[in-house]
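[1] Below: sequence and its predicted model.
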Amino acid sequence: MATVKQHPVVQNRVPFSSLLDTFFQDTVNNRRVSGFTPAVDLWETENSYKLEVALPGLKKENIHVEFQDGVLTVSGERAFSKEEKEHKYHRVENLYGKFRRSFQLPDHVDAGSIDAQFENGLLQITVPKVEEKVVKRQIEVK
């Protein structure tokens, strides 16, 4: 039995014919609408946690923000409308469909004061901090 050794780079390549098939089949009519994952920046300041979610092309009516059991969830949907019949799309690279991002937050947040602002395709969420709960403390014996 003869052993055929393949070059490691060639082994993982996608055949060119497969790439061509993908290119020509990737039209509006054949595109799977499976959702997308919006980009998120998350940082902490002295008084709050901040999130910035990139949601270009969405309206604020299509965005939902919820806080439950320490989890902040941003969800919604970006729908594709094919109303213009005279256009023949050759390629659609924007992703459409439902999305959902969830973030576990620390226990020391003020859930009642969470603020969400949407402007120019960016959703900015501010989650204020409250004084940390004391879980363990060394007690001095007097």
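    Received, thanks. Because the structure is predicted, anything quoted here is derived from the model rather than measured.

[2] use CA for all of it now, contacts and neighbours both
    OK.

[3] What segments of this structure are strands?
    40-44, 48-54, 63-68, 71-78, 97-104, 115-119, 122-128 (DSSP state E).

[4] The structure to be compared is supplied as follows:
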Amino acid sequence: MAGVRKEELRVEVEDSKYLIIRTEASTEPDRKFMRKFRLPGRIDIDGISAEYENGVIAVTVPRLIRRGFHIDPAVVPERLEVLARAA
């Protein structure tokens, strides 16, 4: 994105599904740019960040932290019986 000023860049999220990078307010029509990326599921939309330095834009899209569950050992029986069909 060499030649584009930081003020002309926009990084947006649309419908929680798409990340859009575009230039705005460019006086030259041939300098306009727009790229749309489909975001994967289970991401932290509020944590998306972008940096622009020396003509390079770096966008960080963090994953949501998967919250597990806790099994209390006191409620697990001493013996488990597993029934399965033979193949």
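    Looks like it came in fine. The shown structure was predicted, so the numbers you read here are calculated from the model rather than taken from an experiment.

[5] closest to residue 22 of the first structure out of the strands of the first structure?
    Closest to residue 22 of the first structure of those, according to C-alpha to C-alpha: strand 97-104, at 20.2 Å.

[6] with the second structure superposed, average distance for that closest one?
    Superposing on the second structure and averaging over aligned pairs (mean C-alpha distance after the TM-score superposition for the first structure), strand 97-104 of the first structure comes out at 1.0 Å.

[7] how far off strand 63-68 does that strand point, in degrees?
    Angular relation of strand 97-104 of the first structure and strand 63-68 on a 0 to 180 degree scale: 30 degrees, by axes from the mean of the first three to the mean of the last three C-alpha atoms, to 10 degrees.

[8] what span of the second structure lines up against strand 97-104 of the first structure?
    Counting by TM-score structural alignment, strand 97-104 of the first structure pairs with residues 31-38 of the second structure.

[9] So which residues make contact with the matching stretch?
    17, 18, 19, 20, 21, 22, 23, 24, 26 (C-alpha atoms under 8 Å, 6 or more residues apart in numbering).

[10] got these as a markdown table, with distance to residue 44 of the second structure columns?
    Shown next, in a markdown table, are the contacts of stretch 31-38 of the second structure (distance: C-alpha to C-alpha, whole Å):
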| residue | distance to residue 44 of the second structure |
| --- | --- |
| 17 | 12 |
| 18 | 13 |
| 19 | 12 |
| 20 | 16 |
| 21 | 18 |
| 22 | 21 |
| 23 | 24 |
| 24 | 26 |
| 26 | 31 |
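
[11] so which of those comes closest to residue 58 of the second structure?
    Closest to residue 58 of the second structure, out of all of the contacts of stretch 31-38 of the second structure and judged by C-alpha to C-alpha, is residue 21, at 10.8 Å.

[12] who's in contact with the closest one?
    Neighbours of residue 21 of the second structure in contact, by C-alpha under 8 Å, 6+ apart: 9, 10, 11, 12, 33, 34, 35, 36.

[13] Quick one: buried ones out of those?
    Neighbour-count burial (16 or more other C-alpha atoms under 10 Å) applied to the contacts of residue 21 of the second structure gives 9, 11.

[14] longest helix anywhere in the first structure?
    For the first structure, the helix that runs over the most residues, judged by DSSP state H, is helix 16-25.

[15] Just tell me the aligned range of it in the second structure.
    By TM-score structural alignment, helix 16-25 of the first structure lines up with nothing in the second structure.

[16] Perfect, I'm done here.
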